[in-house]
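Visitor: structure for this input, please:
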Amino acid sequence: MASDGENESKRSCGNGEEWKGTYVNGSLADGLARGMGTKVKGHVVLMERNVLDFNDFGATVVNTVQDFLGQQVSLQLVSATAGDPNNVDRGVVGDKAYLEAPLLSILPTIVAGETQFGVTFHVKEGEGIPGAVIVKNNHLAEFFLKTITIDDFPGKGRIHFDCNSWVYNVSKYSYDRVFFSNDTYLPKDTPSALRPYREEELRHLRGDDVNRKLEEWDRVYNYAYYNDLGSPDKSSDLARPVLGGSSELPYPRRGKTGRPPTKADPKSESGVSLDLNIYVPRDERFGHLKMSDFLGNSIKAVLNALLPVLQAIFDPTPNTFSSYEEVLQLYEGGLPLPDIPQVQALIQAIPLEMLKNILTPAQGQRSFLKLPVPQIIQVDKWTWKTDEEFTREMLAGVNPVIIEGLKMFPPTSKLNSALYGDQNSKIIAEDIEKNLDGLTAEEALSSSRLFIIDYHDALMPYLGRINSTLSKVYATRTLLFLKDDDTLRPVAIELSLPHPEGEQHGAVSTVYTPAETGIDAAIWQLAKGFVAVNDYGIHQLISHWLRTHAVIEPFVISTNRNLSALHPINKLLLPHYRDTMNINALARQALVNACGIIELSVFPSKYSMEMSSAIYKGWNFVEQALPADLIKRGVAVEDSSSPTKVQLLIKDYPYAVDGLAIWSAIESWVTEYCSIYYPDDFLILDDQELQAWWKESVQIGHGDKKNEPWWPELNSLPALVQICSTIIWVASAMHAAVNFGQYPYGGYLPNRPSLSRQFMPEVGTADYEQLKKNPDKVFLKAITGQLQAILELSVIEILSTHASDDVYLGQRPSKEWTSNEKAVEALKRFGERLKAAEKKITELNADLSLKNRGGSVKLSYNLLSPYSEAGITGKGIPNSISI
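Guide: Model (predicted):
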C-alpha cells in the first residue's frame, strides 16, 4: 500500500499485463529523482538456433525456453543522458535484468519459431533515459535476438531496440554485445554518454587487429582479394589466378575469412569442404525465416547427389538431346533412370532428403528431375524460335542491359590492333539493306534505327583458350533494325574466330542474314543459337554476377565498418545488403569456383572469372545509375523536360520504361530521407563516419579503380542521393531484373543454351548434310549437352525462386526500424509510388499495341513489378541480393 503523499499507478506494459510504479506527487520522474527507483517492464523477442536449422524448421523454442530463464541471459540498460563520472562519463549501466517466463504474444509480427519473453528493469536514481542495452548470453547455445522493447519508460515513453543479431555465449566475445535503440544520430549529435559505445562497436566490427581464421561467432567485416576460387593443392588444373590487387586482373573486394593459404600457392587461400560452411559475419548468414540456408542445402544436393548421378548416366551415352521432345520430357515426366550399376549404387548412397530433391516417381519406375514448365513455353512450345522472340528478349528478357545504339557502320573494335590485328566488323551495307524497310544503312544509322548486341571485344581475347576446352564458341555481333511498330528485326549476325595463324592476324568472320526456308533457315537458327550462347555467358558472369553481386559486396563491408547502427545512412542502406555476403561466399565455393557449377555448365569454363575481371576494367560506378546507363548505351538521350530526364529511343523498351519508374521512386525516397538529416551540405562534409565510409568504399572496396576520375565527391546532398540511389538500384531492381527471369526464360534450354560444343557445319560435312534433313538434331547437338543442361537448370530454378520471407522494395521487416516519424512517412510515400508503378506495369502489359511487353509467347514483362509471392513468379524486387 502506498504511503502518505504517494500514489500508486498501474500502466500497461504492452503485453497484456500491468506493472506498478511508485511515484511521488503524481510524477514517476519525481520518484526516480528522489531515489525511490521503479520497475520498468519490457519484452524480448528471440529465436533459438534450432528454429533456423534446415532439417528442423518446424521446431519452436517453446520446448526449451527454460534453458534461457534464470540468469542465462542478462540485459543492462545503458543511459544516453547520464554519464558515469567513475567511468569517463560513459553512459551509466543499469542493474542486470533477466528473461522471464514467455508471454502470450500480443505482437502482430510474432511468427512461428519466435518466443516473447518478459523482462523487468530496475531503474534507479540518476540513470537517465536509456539509449542502448548490453546483452550477455551465459547459455552454451546461441540465439537470434530480434527485438527488445520497453513500452513506457518514465519521462520517455516507448523505447524500441531492433536488434536482429545472433548472440553467442559470452566466452566467444572479448567485449560486451551492445544494441542501440532505434533513434538516429549523426556522429556529432550523438549523446556524449553513448559516443564511446558507438565508436567501440565500430572498432569491434572492423576487427582490423584480428589476424586469424575467423569463426562463425566473429563479427568482423574486412576485405580480401578473390584468391579462394582455385584448389591448387588438389591439382594444378584447379589453380586459378588471384583477382584483385593488380591492374592486370582487377576486381572488387570480397569479405575476409582469414583461412590459411594453400600449400601449392601461398597467394591463394584454402577452400572449404562441400558442407559450404564458409565464414561470413554471423548476422550476414541466411536465417530469419528463409527456409534457413535453403539455397546452400539445395546447392549441396546438386553437388553431392545430382552431379554424380548425372555423370554416371551420361558418361556412357552421347550426352545429347536427340529431339525437342526429349527436352520437353524434363518437364512432362522426368527422364527415366537407366538400370546400370553405377546409378543404382549412387541412389542407395544418397541421403533421403537429397533424394527427394532430384527423384520423382514415373509410372512405376524411378525417374529424375521433373522440372516445372518454364513460362517461355507454357503457352506455345515453338514461338521461342522466331526472330520476333529472339529480339524481344533483348528488350524484355533476362538480359536487357546489353543492347546499344549503333554509333558507326560497319561496327568497329576497340581491341589493340597491335595484339589482335583487324577486329573490325565485316558486315557491309548489302548484307542488311534488304531488311531496312527501304532505308540505306547510312539513313538507318543517322535516324537512330540501328542497334547492336556486341560480344566481339569481350570474348575475342579469350576465344583461343576457351575453344581449347570442350567449348566451341564464336565472338558475335548482332545488328538490329528498329521497325515502325517499335519492335526489332535482326538484320545480320557476325560469327568470328581468331585467325588460325595467330590472333595478331585479326579475326576470321562470317556474316549471316535472316532466312525462312531451306538450309539457309537452319543455318540462321544456328547462328542465333551461337548468339544466345554468348548472351547466356555474359549475362551470368557480367550482368548478373559482376555488375550486381560482386560490385555491391564492398559497400556492404564498408557500411558495417564505418557507419554506426545509429547512423541514418546505415538505416537507409542496411536492408539492401541482407544476405548478400552469404550468397557471394556460397557462390565462391560452389558456383564460380574452379570446377564449380558455372565452370561446368557455362561456355567460358575455367576462364569465366578471369574474363569477368577483364570486363570490370571498364566498370564505372556512375554509369550504374539507370539513366546514365541508358544514355551511355545510346538507347536514350538526355531530356530535361522529361520527369526521368531521359528520352528513350526505343519507346517500347520494357526494362527501361519500368526501370525508370522504379529508379524515379528510389531517387525520390532517398532525396526525402537524406534531406531530413542533411539540410545543409556542410553537415555531409562534417560527418566523419560518412566520409570514412565513402573513402573506404572507393579506395579499398573498389581499390583497383580508386584512381578513376569518375568517382563522385561526397560533398553535397545531390551527390549523397546519387550514390545511395545507385547502390539501392543495383542491389534491388537491377538484380531482380537479371535474376528472377532466369528460369522463366532460360528454363527451356534451347531458348538460352549455356554453351556450344561444335562450330557451324561446313559445306560437304556429314553435319551439313544432316542439317538439310534434320536441322533440329544438329542444333541440339551443337548446344548444351544433357549433363550440363540438367545441372544448369537445377541451379537457375533455385536462383529464380522467391523465398517466403523476402522483404521487397519499399518494405522494412520491422515497423519500428526508426523512431523518426518523418522518415517513416517518407517510406510510406515510397511504397505508394511503387504500388503506382506496379499498377502502371499491369496496364502496360495489357496494352496490345506494345508488342515487346509480351510478344507471341504471351510472357508479360513483370521482372520490375515490385512485389511477388513466394516461388518462381518472374516478378518482384526484393530489397537485396539475397539469392
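Visitor: C-alpha only now, for contacts and for neighbours.
Guide: Noted.
Visitor: what is the neighbour count of Asp681?
Guide: 16 (other C-alpha atoms under 10 Å).
Visitor: do Ser642 as well
Guide: Counted with other C-alpha under 10 Å, Ser642 comes out at 9.
Visitor: check the gap between it and Ser664 for me.
Guide: 12 Å (C-alpha to C-alpha, to the nearest Å).
Visitor: for Pro461, same thing?
Guide: Taken as C-alpha to C-alpha, the span from Pro461 to Ser664 is 38 Å.
Visitor: likewise His499?
Guide: 47 Å.
Visitor: also Met760?
Guide: For Met760 relative to Ser664 (C-alpha to C-alpha), the value is 45 Å.
Visitor: and for Lys695?
Guide: 27 Å.
Visitor: and those two? which has more neighbours close in?
Guide: Ser664 (19 against 16).
Visitor: leaving out the residues flanking it, which one is nearest to that one?
Guide: Spatially, and ignoring its direct neighbours in sequence, Ser664 is nearest to Thr644 (6.7 Å; C-alpha to C-alpha, 6 or more residues apart in numbering).
Visitor: my guess is the one you found contacts Leu660, does it?
Guide: Yes. Between Thr644 and Leu660 there is a contact under C-alpha atoms under 8 Å: 6.6 Å.
Visitor: now the second one, please; I'll put the structures next to each other:
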Amino acid sequence: LLEQIYVPRDEKFGHLKTSDFLGYSIKAITQGILPAVRTYVDTTPGEFDSFQDIINLYEGGIKLPNVPALEELRKQFPLQLIKDLLPVGGDSLLKLPVPHIIQADQQAWRTDEEFSREVLAGVNPVMITRLTEFPPKSSLDPSKFGDHTSTVTAAHIEKNLEGLTVQQALESNRLYILDHHDRFMPFLIDVNNLPGNFIYATRTLFFLRGDGRLTPLAIELSEPVIQGGLTTAKSKVYTPVPSGSVEGWVWEFAKAYVAVNDSGWHQLVSHWLNTHAVMEPFVISTNRQLSVTHPVHKLLSPHYRDTMTINALARQTLINAGGIFEMTVFPGKFALGMSSVVYKDWKFTEQGLPDDLIKRGMAVEDPSSPYKVRLLVSDYPYAADGLAIWHAIEQYVSEYLAIYYPNDGVVQGDVELQAWWKEVREVGHGDLKVAPWWPRMQAVGELAKACTTIIWIGSALHAAVNFGQYPYAGFLPNRPTVSRRRMPEPGTEQYAELERDPERAFI
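Guide: Coordinates of the predicted model:
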C-alpha cells in the first residue's frame, strides 16, 4: 500500500513509522475481519450474541481456519504485533489487545459516570459546550427545517439539579450540552435511507454537581419528518434510570445513540478534518515558499512529520469511495460531503485552545489565572492539561521568533514569509480566502499566534483525538459507529426482544 501512493521522498515514512503503520493496519484489519471469521465457529454468522462474545475476542481469541494466506502474512510482516495477533504453532488464534476501557472493569463503560467522563477526557473531548439558554435552540434555517427547539423541559431535569431551578443552574454555569442535533439533522433522511441504518440526531444535557463531577440529565433523540415541505423533527426525551430493568436498558440505548453521533463526528471532523486535512495546506506552503534555512520552516517542520504520507494513505483507504469510513462510520457514502459542509464554517483563529474553550463557554477570560483563562469545569483533563501544553508552546514560539523578528517591520518585509501566508490563505485554504478572520501577518504577535496554533493542531490537539481511539473505541459497544434500528417501543417485537435478551438487542 505504501508503494501505491506518491509523496515527496523526504515525506516518506521512516523505518520505525513504517513498522508502526503496518502493525496498526493489521490491528484494524483484524477488527474488520473478525465478524467474517466468526462464520466458521458461530451459530449466528455475522452477529455477536452478547457482550461476552465481544470480550472473548480479546481474552481467548478465535480459532482461525487453516488457510495458507495466514502463514504468508506471518512471513511477510515479522513484527511483534503480528506475531502476537497470529502466533505460530498449536491452535491458530486471532487475538486483539484488551482495550483500556474494559481492562480493569468490564462493566465500567456502561455507567453514567464513565459516559460523562469521556465527554471531558475520552477520545472526543472537544465538543461539550456550556448551555446558555433553555430549552436549547436550533440554528437550522427555519424556512427549510421549521422549529427545531429542543423538547427537553424543566420537568425532565429539575429533579436532578440538587435543588436548583433551571434558571439558577444556567446562571451558575452548571448546565452543559453535547449537541449533535443541528450537525446531523440535515443529512439524516439520506443517511437513514442507506441499508441497515437508523440514526437519530441527539442532544445530551449534563449537570455539574456540587462535587465537581458531570452527570447526564437527559438525552433527546430526534428523527427527521417531512411536514408541509419542511424537514421537521419528531423527538423523544429520555432521562437516567438505574440499570437492571428494561427501562434501564432503554437508557443504555439512548446513550449508545449519542455515542454513534459522537463517533461519526469524531472520526470525520474532530480527527480527519480539524487536524489532518486542515494541516496539509500549511505543510505544502511551508515547503514551497520557505527555504529550509528559514526560521519559520525550522520551527514548524518537525510538527509536520508524516502528515503528508498519512493523508495520502487516508485518501487511498479511509475516506475514499467505498473505503473504511464509508463502510464503518454511519454517514456512509455521505461522509465526505458532510465534512465538506462543515469545513465551510472552519476558522483558523478558533483552533487555538484558549479561543476554542471560550467559544464553547467552557472557560472565561481571567487575567489573574496562570494561562489567562479560567475553566468553569475544573475536572476537565483535556482542557486543564491542554492549557499547560498550549502555554509552553506559546512561550517557546514567542521567545524563538523574538530572535529573528525584533519588530513588526521585519515581519512585513520578509518576502518568503509573506509569500507563505498568501499561499496558505489563497491557495491552500482557497475556499475560505475572503474570510475576514484571517490574520494579516503584519505583526510579530500575529505570526507567533499563527505558529502556536499550527503546532498545537499538529501535536497536542491531534494527540487528544487520535491516541484514545483503541483504548476507548476498541471495545465497540462503548463507541459504536452505526445504529441499525429505532429505539424499541413498548408493544413492538424489538421491545419484546429487549425484554428477552437485552444484550443481543443492544448489539
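Visitor: okay, now the residue nearest to Ser664 of structure 1: neighbour count?
Guide: 15.
Visitor: ok, the counterpart of it in structure 2 to Gly60 of structure 2 distance?
Guide: Thr644 of structure 1 maps onto Tyr371 of structure 2 when the alignment is built from TM-score structural alignment. Tyr371 of structure 2 sits 48 Å away from Gly60 of structure 2, going by C-alpha to C-alpha.
Visitor: kindly report the same for Val465 of structure 2.
Guide: 29 Å.
Visitor: Ala155 of structure 2 maps to what in structure 1?
Guide: Under TM-score structural alignment, Ala155 of structure 2 pairs with Glu430 in structure 1.
Visitor: ok, Asp190 of structure 2 next?
Guide: Aligned partner of Asp190 of structure 2 by TM-score structural alignment: Arg465.
Visitor: quick one: residues contacting that match.
Guide: With contact set as C-alpha atoms under 8 Å, 6 or more residues apart in numbering, Arg465 of structure 1 has these partners: Tyr607.
Visitor: against structure 2, what's the mean shift for the helix or strand harbouring it, could you check?
Guide: Counting by DSSP states H and E, the element that carries Arg465 of structure 1 is helix 456-466. Helix 456-466 of structure 1, aligned to structure 2 and superposed, deviates on average by 0.9 Å (mean C-alpha distance after the TM-score superposition for structure 1).
Visitor: how far off helix 456-466 does the next helix or strand after that helix point, in degrees?
Guide: Using DSSP H and E, the helix or strand that follows helix 456-466 of structure 1 towards the C-terminus is strand 475-482. Using axes from the mean of the first three to the mean of the last three C-alpha atoms, to 10 degrees, the direction of strand 475-482 of structure 1 lies 150 degrees away from that of helix 456-466.
Visitor: which part of structure 2 matches strand 475-482 of structure 1?
Guide: Going by TM-score structural alignment, strand 475-482 of structure 1 sits over residues 201-208 in structure 2.
Visitor: the matching stretch: how far from the chain's middle?
Guide: 17 Å (C-alpha atoms, centre = their mean, to the nearest Å).
Visitor: now the terminal residues of stretch 150-161 of structure 2, how far apart.
Guide: 19 Å.
Visitor: next one: it to chain centre, how far?
Guide: 28 Å.
Visitor: and for stretch 532-549 of structure 1?
Guide: 13 Å.
Visitor: for Gly83 of structure 1, see how far away the alignment partner in structure 1 of His294 of structure 2 is.
Guide: Superposed on structure 1 with TM-score structural alignment, His294 of structure 2 falls opposite His567. From His567 of structure 1 over to Gly83 of structure 1 the distance is 21 Å, taken as C-alpha to C-alpha.
Visitor: good, we can wrap up now.
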